[in-house]
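Enquirer: okay, here's the prediction I keep looking at, along with the sequence it came from:
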Amino acid sequence: MTTTAFPTPAHHAAPEHRAPAALRAFGIIALLTAAIALVAIAFALPAARSKPHNVPIGAAGGQAASSQVAERLEQQAAEAFTVTYYPGEAELRDAIRNRNVYGGIAFGPQGPVLLIATGASPAVAQLLTQVGTGIAQHSGVALRTEDVAPPPAKDPRGAGLAASALPITLAGMLPAIALVLALKREVWTRLVATIAFSGIAGVTVAALLYYVFGSIETNLWGVAAGLSLGIGAAGLFMLGLGSLFGKVGLGLGAALALLVGNPLSGLTSAPEMLPSGWGFAGQLLPQGANATLLRSTAFFDGAGASTAILVLSCWALAGAALVITAALRRHV
């Protein structure tokens, strides 16, 4: 008996409704334009609006001379400086070395001397030099200049530290992103790897600054320890966001680090040189705290680093808490 096969009716897939190609192309262009504009604003706006805002400086010597300095500073740049008075030059030097002020003018028997600290901020040191020159020309008195925290001879402009801002930011981001994407379930392995990488990256960047760029000359291991803490704090928080919220968390963390933290770190100038309020906000983020810690360890033997260490420790603990939360949720 022969069976006849009946043809199976063809099932035609429903036509896919897609927007016209021109409309999709326009949407892509619009999104890319908005993204480029956002990046340009994040990086260029702080620099374009850069000017001194209550930069702490000192004046030492006779109260009459100090008052003239404050008056002259107020005339040249209103609200640009906050002047603190010290009994003598020695006290002013100590304040600079402890990172309480960026520099200042001391009046003594041998005439006035302008004390700057390029290691604290080349931009502020240059600004103070210009102001000091103006005061000397106005008063007709010769003004000596001394750098309390001079830059290394191989990097007299401090370009190495300023240029390291973005690589340090990337060092806190990229390992967390790679580990979250590559190790889908190994939460604890990612945590250990991030901590290990932070130590290795801190030593590597410090060695480059010391041996290759010549941007630092002393306290190599102190700089390495500070960088390890800074990179670890940023990396752990990034890892925590990725572990708990996946790709969305990684995207938010990357945007915060690149578009907010890096431009507001103050490493290329100083927090007080950023628009009012922005510099303070930047110091509460890992990139800004890491920048302050880097300058403190590189030029001031760690002086003035307490707040930065506290901020970075809080970010590291917050990141670790997010990672632990993500690990516990996997076992529920």
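Expert: Here it is on my side, so go on.
Enquirer: C-alpha only now, for contacts and for neighbours.
Expert: Noted.
Enquirer: centroid residue for this protein?
Expert: In the chain, the residue lying closest to the centroid (Cα atoms, centre = their mean) is Ser265, at 2.6 Å.
Enquirer: what packs against the longest helix along the chain?
Expert: In terms of residue count, the longest helix belonging to the chain (DSSP state H) is helix 220-255. Here helix 220-255 touches helix 165-182, helix 187-207, helix 286-299, helix 306-330, going by 3 or more Cα pairs under 8 Å, 6 or more residues apart in numbering; DSSP states H and E.
Enquirer: tell me where the stretch 1-150 of the chain has helices.
Expert: 21-48, 63-76, 89-97, 122-139 (DSSP state H, counting those that start in this stretch).
Enquirer: right, so the ones you listed: which one is the most enclosed?
Expert: Mean neighbours per residue, mean count of other Cα atoms under 10 Å, is largest over the helices of the stretch 1-150 of the chain for helix 89-97, with a mean of 19.
Enquirer: below is structure B, check it against A:
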Amino acid sequence: MTATIELAPAPHDAGGKLTPPRTRHHLTTLVGVTVALGAVLAVLLAVFILPSLKSGPRDLPVGLAGSSQEADRFAEALSASAPGAYRVEELADQKALVEAVRERDVVGGFVVGSDGVHGVVASAGGAAIAQSVSATAQRIGTAMGVPVTTADVVALPTTDPSGIGIGGLAFPLVFGGIVPVVAFRTAFARSNTWKLAGLLTFSVVGGLVVAAVLRFGFGSIESAFLPVAGAMALGIAAMAFPLTGLQEAFGGKGFTIGAMSMMFLGNPFAGIATTAAWLPSGLGAFGQVLPPGATGTLVRSVAYFGGTGGLTAGLTLGAWVVVGLAVHAIGTRRTRKASPAALEPAAA
């Protein structure tokens, strides 16, 4: 009895020539990786661009002061002119409105009376928001046929009237949180103590450097040098310590996932340039949970409002630091337990 073995025909290309299996595998890999990278690129474009496209006034808290009849008339015109843009809170008078703006209870407001419409804004709380409130006051006042004036009660410095300095903190913050983790891990590969000391030292120095550039380079802040430096130092630490903790506990993959999350989620959803209130509500709230967004809020609060409105952001950043140190401690303990086991001879 004779066994016969049939060989499968070798693959041919369209011209009848043999097509090596390895070439087909490479072509499949090339197509697959290209498609995957294209999908990632589309997602990144959406992540970075959609927040800006969808940003704008939505349910912004504004104050309204004036006589009952005039205030009601203005509120009706405001709802018709900008539906859904503002949430109106009635206040006693202009003094109460100005106080509410400075305490960050409202982002701005309107005083209506026989002499016209008076807008109250705080450009330091967000230039885009201030412009929106001012434009709304002008539009409604013109429609009502009354004079319109506007007062900026918490203004940005004249040397940086657009707030570009504070608005540009996102990238330096992410850089300051990611790169030192790699640098100090390389420099102190065998000493966790010195590595953590390096990150703490850089956080303080980085905060001072940023505050110095904002104060003396750009004129973006006129005072509160040390509070701004402290806020930036806390923000850098709130990024660096969780990342070094993830690296210690989960290796390079943990660090990579953490760093990418900070860069591709924390950065675009931070709202540092416009404040979180200008972003879509869900995205703005999410961004404030991550260190970049919380740092932007804290820096703006201490720089222009004497710290008002920055407590939650400060507590958020402190929590990130504590969690980062805890994860680092867990990772260090796991590594120490694993090292003696790796040195034990295998059982026969």
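Expert: Great, that's in hand. From a predicted model like this one, the values you see are computed outputs, not experimental measurements.
Enquirer: quick TM-score on the pair, please.
Expert: Laid over one another, the chains give 0.89 as their TM-score (TM-score structural alignment, normalised by the length of structure 1), with 317 aligned residues with a Cα RMSD of 2.0 Å.
Enquirer: what residue in structure 2 is paired with Ala30 of structure 1?
Expert: Aligned by TM-score structural alignment, Ala30 of structure 1 pairs with Val35 of structure 2.
Enquirer: same deal with Ala308 of structure 1?
Expert: In structure 2, Ala308 of structure 1 lands on Ala313 (TM-score structural alignment).
Enquirer: residues near its match, how many?
Expert: For Ala313 of structure 2, the count of nearby residues is 24 (other Cα atoms under 10 Å).
Enquirer: so how far is Pro340 of structure 2 from it?
Expert: Shown here: Ala313 of structure 2 relative to Pro340 of structure 2, a distance of 42 Å by Cα to Cα, to the nearest Å.
Enquirer: just to revisit the earlier point, in CSV: the helices and strands packed on helix 220-255 of structure 1, plus distance to Glu272 of structure 1.
Expert: Rendered in CSV, the data for these read as follows (distance: least, Cα to Cα, whole Å):
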stretch, distance to Glu272 of structure 1
helix 165-182, 17
helix 187-207, 25
helix 286-299, 12
helix 306-330, 15
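Enquirer: winner for burial among those?
Expert: helix 286-299 comes out most buried of these by mean count of other Cα under 10 Å, with a mean of 27.
Enquirer: now what about it, what contacts it?
Expert: 119-120, 149, 165, 169, 216-220, 222-223, 226-227, 229-231, 233-234, 257, 261-262, 264-267, 282-283, 302-305, 307-309, 311-312, 315 (Cα atoms under 8 Å, 6 or more residues apart in numbering).
Enquirer: in structure 2, what residues pair with it?
Expert: Counting by TM-score structural alignment, helix 286-299 of structure 1 corresponds to 291-304 in structure 2.
Enquirer: how far apart are that stretch and its match in structure 1?
Expert: Once fitted to structure 1, stretch 291-304 of structure 2 is off its aligned match by 0.9 Å on average (mean Cα distance after the TM-score superposition for structure 1).
Enquirer: could you find the counterpart of Val69 of structure 1 in structure 2?
Expert: Aligning on TM-score structural alignment places Val69 of structure 1 opposite Phe74 in structure 2.
Enquirer: brain fart, Ala254 of structure 1
Expert: Checking TM-score structural alignment: Ala254 of structure 1 goes with Ala259.
Enquirer: what about that match, how many residues close to it?
Expert: When neighbours are counted by other Cα under 10 Å, Ala259 of structure 2 comes out with 24.
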